[in-house]
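Asker: okay, predicted coordinates and the sequence, questions at the end:
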Amino acid sequence: MVEKLIPYDPAEDLTTDEAIEVFLADAFETGDARYIARALGVVARAKGMTKIARETGLAREQLYRSLSENGNPTLETTIAVLKAIGFQISGKRAA
C-alpha cells in the first residue's frame, strides 16, 4: 500500500498571536538568519502577504523573495514586517 503525502504549510496553523509568538521565539532562539527570515515569511503569509506589503510599503514580490528560504532581508525590512504583524525585534508581542 502506498501512502500519499500532502504538503504541510505551517502558515495554516498560525491563527493566533500566541501561536505566532511561540513560532517566532523558536526561530529567534536558533540565531540562524535564514531560518528567521523564512519564519517571518511564514507569518507574513499567515497574516496575508498583500496586507503586509500594504502596511510596510514594500512590494509583495520583494517580500516573498526576501522572506524565502534563500532570502536575505535587510534589517529595515525585518523591522517593518515585525511591526506590521504586531511584534517587535525581540520576537515578543508588542505592547
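Answerer: Sure thing, it's come through.
Asker: contacts and neighbour counts: CA atoms only from here.
Answerer: OK.
Asker: give me the most central residue, the chain.
Answerer: In the chain, the residue lying closest to the centroid (C-alpha atoms, centre = their mean) is residue 40, at 1.8 Å.
Asker: give the contact list for it.
Answerer: By C-alpha atoms under 8 Å, 6 or more residues apart in numbering, the residues touching residue 40 are 24, 67, 78, 81-82.
Asker: nearest to residue 44 among those residues?
Answerer: Distances from residue 44 to those, taken as C-alpha to C-alpha, are shortest for residue 81 (7.5 Å).
Asker: helices and strands around the helix or strand where that closest one lies, which ones?
Answerer: Residue 81 belongs to helix 75-84 when assigned by DSSP states H and E. In terms of contacts (3 or more C-alpha pairs under 8 Å, 6 or more residues apart in numbering; DSSP states H and E), helix 75-84 is packed against helix 33-47, helix 49-56.
Asker: most tightly packed of those?
Answerer: Of all the helices and strands packed on helix 75-84, helix 33-47 carries the top mean neighbour count, a mean of 22, counting by mean count of other C-alpha atoms under 10 Å.
Asker: next, the one to line up against it:
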Amino acid sequence: MKKKIKVSDLPRFDAAAYLDDEKAIAAYLTDILEAGDGALLASALGDIARARGMTEIAGKAGVTREALYKALRPGSAPRFDTIAQVCAALGVRLVAEPMAAAGGRRDRKAA
C-alpha cells in the first residue's frame, strides 16, 4: 500500500519563484486575465511585485510597501488606478484584444 500524503505536508506553491523574466510575467498575466477575476489579478500582481521586490515596486507606484501588500493580497479588490500604477511600476501593460464573435465569425472589417 502506498503512503498517503497529507495536503498540509506539501510545500506551499509560490508563483513568484517562477516569474524571473518578462516573457514569464506576460504569460502569467495573460492567463490570469483570461480568468476574468479581479481579485485573482490583484493577487497575481502581488506575486509579480514580490518577484521584483515589493519595496522597489511600491516606490515606483507611489504607494507605501504596506499599502501595496494590502492592495494586492488574495481576495482584495483594489481600485483600477492602483492596478494601473502597479502595472506601470512593473513595466507591463494590460492590452485589450477583440474576442471572436459568436459562432466563430470575425468582424467584417478584420477580414
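Answerer: Nice, thanks for sending it over. If you're wondering where the values come from, they're calculated on a predicted model, not measured in any experiment.
Asker: what's the TM-score here?
Answerer: Aligned and superposed, the two chains score 0.88 in TM-score terms (TM-score structural alignment, normalised by the length of structure 1); 91 aligned residues with a C-alpha RMSD of 1.5 Å.
Asker: just to revisit the earlier point, reformat the helices and strands packed on helix 75-84 of structure 1 as TSV; add distance to residue 86 of structure 1.
Answerer: Putting the helices and strands packed on helix 75-84 of structure 1 into TSV (distance: least, C-alpha to C-alpha, whole Å) gives the following:
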stretch	distance to residue 86 of structure 1
helix 33-47	10
helix 49-56	11
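Asker: nearest to residue 91 of structure 1, of those?
Answerer: Nearest to residue 91 of structure 1 among the helices and strands packed on helix 75-84 of structure 1 is helix 33-47 (10.0 Å), distances taken as C-alpha to C-alpha.
Asker: what do we get in structure 2 for residue 9 of structure 1?
Answerer: With TM-score structural alignment as the criterion, the equivalent of residue 9 of structure 1 in structure 2 is residue 14.
Asker: mind listing what that match touches?
Answerer: residue 47.
Asker: and it, how far from residue 74 of structure 2?
Answerer: 13 Å (C-alpha to C-alpha, to the nearest Å).
Asker: neighbours of the aligned partner of residue 72 of structure 2 in structure 1, how many?
Answerer: Counting by TM-score structural alignment, residue 72 of structure 2 corresponds to residue 67 in structure 1. Residue 67 of structure 1: 27 surrounding residues under other C-alpha atoms under 10 Å.
Asker: what of the one 5 residues further on?
Answerer: Number of residues near residue 72 of structure 1 (other C-alpha under 10 Å) recorded here: 17.
Asker: leaving out the residues flanking it, which one is nearest to it?
Answerer: Closest residue in space to residue 72 of structure 1, ignoring its immediate chain neighbours: residue 66 at 5.4 Å, by C-alpha to C-alpha, 6 or more residues apart in numbering.
Asker: residue 11 of structure 1 now?
Answerer: In space, residue 11 of structure 1 is closest to residue 46, 4.6 Å off (C-alpha to C-alpha, 6+ apart).
Asker: what is the burial count for residue 74 of structure 1?
Answerer: Other residues close to residue 74 of structure 1 by other C-alpha under 10 Å number 11.
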